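Peer 1: Sequence below, structure please.
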Amino acid sequence: MLYRLLADAVMLAHFGFLVFLAVGGFLAWRWPRVLVAHAAAVVWGALSVFVGLACPLTGWENRLRRLSGEQGLPAGFVDTYLTGVIYPQEHVLAAQLLVAGLVAASWLGLAVRHGTRPHGVNR
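Peer 2: Below is the predicted model of the structure:
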């Protein structure tokens, strides 16, 4: 029971990471220091997509699910919980481009929001 709860907690953390990856740049509009963590998340996400870097959260969830007597994830986290559930398999590229667009829009908005402010003016 404990291992299953821990596996579920890792799964929720993984979802949280993916949400942060997609929209964390918008949080930086209010809290600019978030941008460093968001940039790290974007780099990790890009490496995962382009290089196939395995996410440790997936490994942890798999291990915890097996310790709880379950089989573990049939595929990676995204393939198990998102592809075919949130969006169809044939739209993987569209989903990736949507996330990239959200990141780009948030960073562009951050640059406009904080780059056009006159020096010495605080909000």
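Peer 1: C-alpha from now on. contacts and neighbour counts both.
Peer 2: Noted.
Peer 1: Now do the residue nearest to the spatial centre of the chain against Trp60, distance only.
Peer 2: The chain has Leu18 as the residue nearest its centroid, 2.0 Å off, counting by C-alpha atoms, centre = their mean. Separation of Leu18 from Trp60 (C-alpha to C-alpha, to the nearest Å): 16 Å.
Peer 1: to compare against the first, here's another:
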Amino acid sequence: MNSSDFYLLLADLILITHALFVVFVVVGLILILIGGACSWSWVRNPLLRLSHLFAIGFVVIQSWLGAICPLTMWENMLRKKAGGVGYQDTFISYWFEKLLYYQLPQWIFVVAYTLFGALVLVSWFWVRPRSFR
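Peer 2: Just a heads-up that it's a prediction; the model follows:
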């Protein structure tokens, strides 16, 4: 494996991590709400819920500050080191890029992330987590 392939592999791993982060945040909220209605005890796990709240909180604050996601920056840096310009060459990067990155005005993302974050915060009260003891 040459260095270019290695950088592309690392970039793809970061992209997969990014996708899993998105799945954790989005599907996590859906499962928390369904789990609350179905009395699933695991959705009240305080560590899970705090991790979920922190994850979306990070995204919301980052969007308010107009910052680029660190995962996106690292991935692009690795793709450039591999000789690319970002989001080309590999199958994984092509499809995940289509699923994760949309070309819309920044304010739409700020509003969407803020509303989603507010819903996660409200879910904290709808489906109360157990205490940390």
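Peer 1: Got a TM-score for the pair?
Peer 2: Once superposed, the chains reach a TM-score of 0.63 (TM-score structural alignment, normalised by the length of the first structure), with 106 aligned residues with a C-alpha RMSD of 3.4 Å.
Peer 1: separation between Gln96 of the first structure and Gly59 of the first structure?
Peer 2: Applying C-alpha to C-alpha, the value for Gln96 of the first structure to Gly59 of the first structure is 22 Å.
Peer 1: after the helix or strand encompassing Tyr3 of the first structure comes which helix or strand?
Peer 2: Assessed by DSSP states H and E, Tyr3 of the first structure sits inside helix 2-30. For helix 2-30 of the first structure, the succeeding helix or strand toward the C-terminus, using DSSP H and E, is helix 34-50.
Peer 1: Mind giving me the packing neighbours of that next one?
Peer 2: helix 2-30 (3 or more C-alpha pairs under 8 Å, 6 or more residues apart in numbering; DSSP states H and E).
Peer 1: Could you list every helix and strand in contact with the helix it packs on?
Peer 2: Packing partners of helix 2-30 of the first structure (3+ C-alpha pairs under 8 Å, 6+ apart): helix 34-50, helix 56-67, helix 92-115.
Peer 1: The first one aligns to what range in the second structure?
Peer 2: What it means is helix 34-50 of the first structure. Mapping helix 34-50 of the first structure onto the second structure (TM-score structural alignment) gives residues 48-64.
Peer 1: Please enumerate residues in contact with that stretch?
Peer 2: Here stretch 48-64 of the second structure makes contact (C-alpha atoms under 8 Å, 6 or more residues apart in numbering) with 24-25, 28, 43, 68-69, 109-110, 113-114, 116-117, 120-121, 124, 129.
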